[in-house]
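# give me coordinates for this.
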Amino acid sequence: MNKSDLVDALASAAGMTKADASRAVDAMFSPSDGIIAGALSGGHRVQITGFGTFEVKHRKARMGRNPRTGQSIHISASNSPAFKAGKGLKDAVN
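Sure thing, here's the model as predicted:
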């Protein structure tokens, strides 16, 4: 399912226009100014009971290896977005 499929499904499930559904999807999932991205960049978790939790995971600095040359390289510490599925979502998939 891609973004346009999600917009279509939301529009039919919620009884809204595709334009309204598109704005809702953009407001929630936009990587630059979406609700979830804004909460994560502000250091917060987004927990949707039964569905899952979006959070930021800190990755420590470490040494890595270039697979082509075998040369050791330093990989800097970074923050990464992560999603952990909730029990309801896991049960629905299984």
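# drop to CA atoms for contacts and neighbour counts, all remaining ones
OK.
# just give the number of residues close to Arg68.
Burial of Arg68 is recorded as 6 neighbouring residues (other CA atoms under 10 Å).
# helix or strand for it, which one?
Here Arg68 is covered by no helix or strand, with elements defined by DSSP states H and E.
# same question for Ala92.
Going by DSSP H and E, Ala92 is in helix 87-93.
# please apply the same query to Asp5.
Assigned by DSSP H and E, Asp5 falls in helix 3-14.
# next up, for comparison:
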Amino acid sequence: MVAAGTLTRADLAESLHREVGLSRADASRLVEQILYHMCESLSRGENVKISGFGSFILRDKGERVGRNPKTGVEVPIAPRRVLTFRASQMMRDRIVAGG
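The predicted structure follows:
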């Protein structure tokens, strides 16, 4: 398990090495391949759903008018695609329970 902080690719690979028994190189390659496939799917406009964990969802936001908070001047905000994450109910329950 990782101490409080940020979970990194190296942490995931180390976990695979310890718990599954893959070599460190194979574990690192596996983590990279999974992340690569997730990124490729998202770049093609596909959502990514990992059962029991959550979903990475792409949303298109339309053009809108924003305001510069310092000057109050209205400025147009260009349309864009944003990536959101929605945790599964199982993940939310684990987070609320503390582990």
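# TM value for the aligned chains?
TM-score for the superposed chains, counting by TM-score structural alignment, normalised by the length of structure 1: 0.82, backed by 90 aligned residues with a CA RMSD of 1.5 Å.
# which other residues reach the helix holding Asp5 of structure 1?
Residues from elsewhere that reach helix 3-14 of structure 1 (CA atoms under 8 Å, 6 or more residues apart in numbering): Met16, Thr17, Lys18, Asp20, Ala21, Ser22, Val25.
# corresponding residues in structure 2 for it?
Per the alignment by TM-score structural alignment, helix 3-14 of structure 1 matches residues 9-20 in structure 2.
# how about the strands in structure 1?
Here structure 1 has its strands, by DSSP state E, at 46-48, 52-59, 62-65, 72-75, 78-85.
# out of these, which gets nearest to Val93 of structure 1?
Nearest to Val93 of structure 1, of all the strands of structure 1, is strand 78-85, at 10.4 Å by CA to CA.
# angle of the closest one against strand 52-59?
Using axes from the mean of the first three to the mean of the last three CA atoms, to 10 degrees, the inter-axis angle of strand 78-85 of structure 1 relative to strand 52-59 is 150 degrees.
# what's the mean deviation for strand 78-85 of structure 1 versus structure 2?
With mean CA distance after the TM-score superposition for structure 1, strand 78-85 of structure 1 departs from structure 2 by a mean of 0.9 Å once superposed.
# which part of structure 2 matches that strand?
Taken onto structure 2 by TM-score structural alignment, strand 78-85 of structure 1 occupies residues 80-87 there.
# contact partners of that stretch?
Contact partners of stretch 80-87 of structure 2, identified using CA under 8 Å, 6+ apart, comprise Phe53, Gly54, Ser55, Phe56, Ile57, Leu58, Arg59, Asp60, Lys61, Gly62, Glu63.
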